[in-house]
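> this is a predicted model, with the sequence first.
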Amino acid sequence: MQAIQRTWSNSKVRVNGKTRQMQWRDMFDIAVKWRRIADPDQPVLWLDQMPARSLSRGFNNHINLIRGQIINIRYLAYFDKILNFIKDRILVYHGAYNPRGLLEVRQALENVDKVEDLLPIMKVIRNNKILTPRNSMIIDQDVCSDGVYLCYLRVGNMLFSVETQTTEERTQQYQSEIESIYKDLTAKGKALMLSTELGDADAVCNLILSLVYYFCNLMPLSRGSSVVAYSVVMGALMASGKEVIGRIPKGKLVDFEAMTTHSPDSFSKTAKNWMNLKSLPLWYQSLPSVAETFQTTRTMIEVLNTDSTSHCPKKS
């Protein structure tokens, strides 16, 4: 986090002996490199940098919520939210393609309390996939990129899952959005350093969270997108003079919160309630540089495996 904070504050990176302006991927890549060191057995790859042959076919991230009799309790807190979203999208579908049967479907949905109850209604949607659309925030308000697919398949052996399809077109749409947000964030971040207005700090915070919102929906990494995203949030907020005091509520997940929220504004409001932001203490500026303190892979692995319980407050 401090490495991200220091790098973004300077807005410059050194690559292959040359210094250039920092881009959004450079900021995320700092967290990616630390994630690789934290668990070398699990490769963390940028999906758009995979071989062209693999990229042309697309890469799907697949998360099973229910598979047969097995329920993934990690995502249990989101079942009701996802179910309600599916019900809303079914109404949109029937409103467009089956307006005469809309009233009947609406009445049937009132009796849906669990995923299994959707079976008779979902039969009319051939591929049993419901897309969560993501509207552009900056580039074009009318542009709508693919979000995630909420899949409900296999009547005999039920499979209820969340899937992202990382195609070249979808990746380009999201990266264009992220690049625009990052450009705005960099400009407002520099202005914040010369300002004491609370509104400026709040605008920077919203842009940081919006950046992460689209990153989570893109899911550009083979694994670890959530922890990388939240590390970037904390590091970028530190660069803007804020620190995260609060904790993520039990049962909540950063990536799923972004994927099941309809807009970056809604995601920002929720995340800020969790984080309980405070101004950085003055002594923070005297902390040594991460790069100077942990110069070797060994020291990086050691600090990642340090028990920090005694240094963390018991209550957020």
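Received, thanks.
> make it CA atoms for all contacts and neighbour counts henceforth
Will do.
> what's the distance between the residue most central in space within the chain and residue 207?
Centroid-nearest residue in the chain, with C-alpha atoms, centre = their mean: residue 216, separated by 2.2 Å. Using C-alpha to C-alpha, to the nearest Å, residue 216 is found at 14 Å from residue 207.
> okay, now the one to match up with it:
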Amino acid sequence: MVAERKAGRKVLTSTGGSGDDAQHAFGWRDAMDLVVKWRQLSEPNDQVVWVDLLTRKEFEAGFGSHTPIYSGQTKCVRYYMNFERGFSLFKDILIKEGHSFDASNNPVPLGGDQKRADIAAAKTAEELWQVIGVDSWAVVHIESCSRAGHSMEGTRLTLVKLRNQPDAYEFSIRTPVTPPRWQDYDQELSVMWEATMAALVDGDLPLVAQSALRYAYYWYNFMPLARGTAVVGYITLLGLFMAAGMPVTASIPKNYQDVLSSMRHRLEALNGLTAPRI
């Protein structure tokens, strides 16, 4: 594809997982769908599908991922290493915005100096739930790279009291994918994909690294697959670096089960790069 662009030829395709067979320029979704097809074949028992290709009812309802970090008396082995960071971020958002959202997506006011102080002082999921008083969630906003001043909905940090279990609470990450959110990320990923391709064509390795990492960062916040988003994003990231002639040889850092958690730190390691804030 890069060779075709260098030669000044447009790359067209009629596939790409969108369900639309019309011929179009090869874009981010066409590239990701190649890896999605591999993921579908590698684990045929998993339902690896694009969320926007589910039923309209499921898509519009916000079908998404659910990743428990702490549930009841269980520290989820794969993700608990992110509890302190996620819990601290959740409290910061509550204090800054002055509200959370309940299960019906209605705002739950958290005003008052005392309540904010109690939120800041909470050290466990149970203590924080008792301060809020209801099951609730907060949005982690991230900044757009292509639209100055535009904020996007990243993931949701969620705190609920488990039913039929005394003194049991769950702190988790949930990422619902709705049509408006899909349009938002589609625009962002389109811009970042083109930036990555342009950098590859120009042979600008620092810019390739910057654009590829940003692209992967938005992909992980997007979570557009019913299953397999993590590995599809990671394989794509490794592929982009290999295409640039600089294969990644380092392992994922210790205590980071998922790539998203370390993406910001890798971005900041690049000279002169400011990572998207979360």
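Received, thanks. Just so it is clear, the model here is predicted, and its values are computed rather than measured.
> circling back to that earlier point, and the residue nearest to the centre of the first structure, what pairs with it in the second structure?
Under the alignment defined by TM-score structural alignment, residue 216 of the first structure corresponds to residue 220 in the second structure.
> the residue nearest to the centre of the first structure is in what secondary structure piece?
Residue 216 of the first structure belongs to helix 198-218 when assigned by DSSP states H and E.
> buried set for that helix?
Buried residues in helix 198-218 of the first structure, counted by 16 or more other C-alpha atoms under 10 Å: 200-201, 204-218.
> residues making contact with it?
Residues outside helix 198-218 of the first structure that contact it (C-alpha atoms under 8 Å, 6 or more residues apart in numbering): 147-148, 164, 166, 171, 174, 177-178, 181-182, 184-185, 188-189, 192, 225-226, 229-230, 232-233, 236-237, 240, 255, 258-259, 264-265, 267-268, 271.
> so which of these belong to strands?
Members of the contacts of helix 198-218 of the first structure lying in strands (criterion: DSSP state E): 147, 148, 164, 166.
> which residues are in contact with the closest residue to residue 297 of the first structure other than its chain neighbours?
Spatial nearest neighbour of residue 297 of the first structure, chain neighbours left out: residue 37 (7.6 Å); criterion: C-alpha to C-alpha, 6 or more residues apart in numbering. Residues in contact with residue 37 of the first structure (C-alpha under 8 Å, 6+ apart) are 297, 300, 301.
> need the strands for the first structure, in chain order.
All strands of the first structure, identified by DSSP E, fall at 12-15, 18-21, 59-67, 70-71, 129-135, 144-153, 159-166, 242-244, 277-279.
> so which of the ones you listed is nearest residue 111 of the first structure?
Within the strands of the first structure, the stretch nearest residue 111 of the first structure is strand 144-153; the backing value is 17.9 Å (C-alpha to C-alpha).
> what range does the closest one cover in the second structure?
Using TM-score structural alignment, strand 144-153 of the first structure pairs with 151-160 in the second structure.
> nearest spatial neighbour of the corresponding residue of the second structure for residue 231 of the first structure, skipping sequence neighbours?
Aligned by TM-score structural alignment, residue 231 of the first structure pairs with residue 235 of the second structure. Excluding the flanking residues, the one nearest residue 235 of the second structure by C-alpha to C-alpha, 6+ apart is residue 35, at 7.5 Å.
> what about the one you found, neighbour count?
Around residue 35 of the second structure there are 17 other residues, counting by other C-alpha atoms under 10 Å.
> that one corresponds to which position in the first structure?
Match for residue 35 of the second structure (TM-score structural alignment): residue 31.
> residue contacts, its match?
Applying C-alpha under 8 Å, 6+ apart, the residues contacting residue 31 of the first structure are 1, 4, 228, 231, 232.
> give me that answer again for 10 Å
1, 3-4, 37, 224-225, 227-232, 235 (C-alpha atoms under 10 Å, 6 or more residues apart in numbering).
> which residues in the first structure form helices?
Under the criterion DSSP state H, helices of the first structure are mapped to 2-10, 24-38, 52-57, 79-97, 102-109, 119-122, 168-193, 198-218, 225-239, 254-259, 264-275, 290-293, 297-304.
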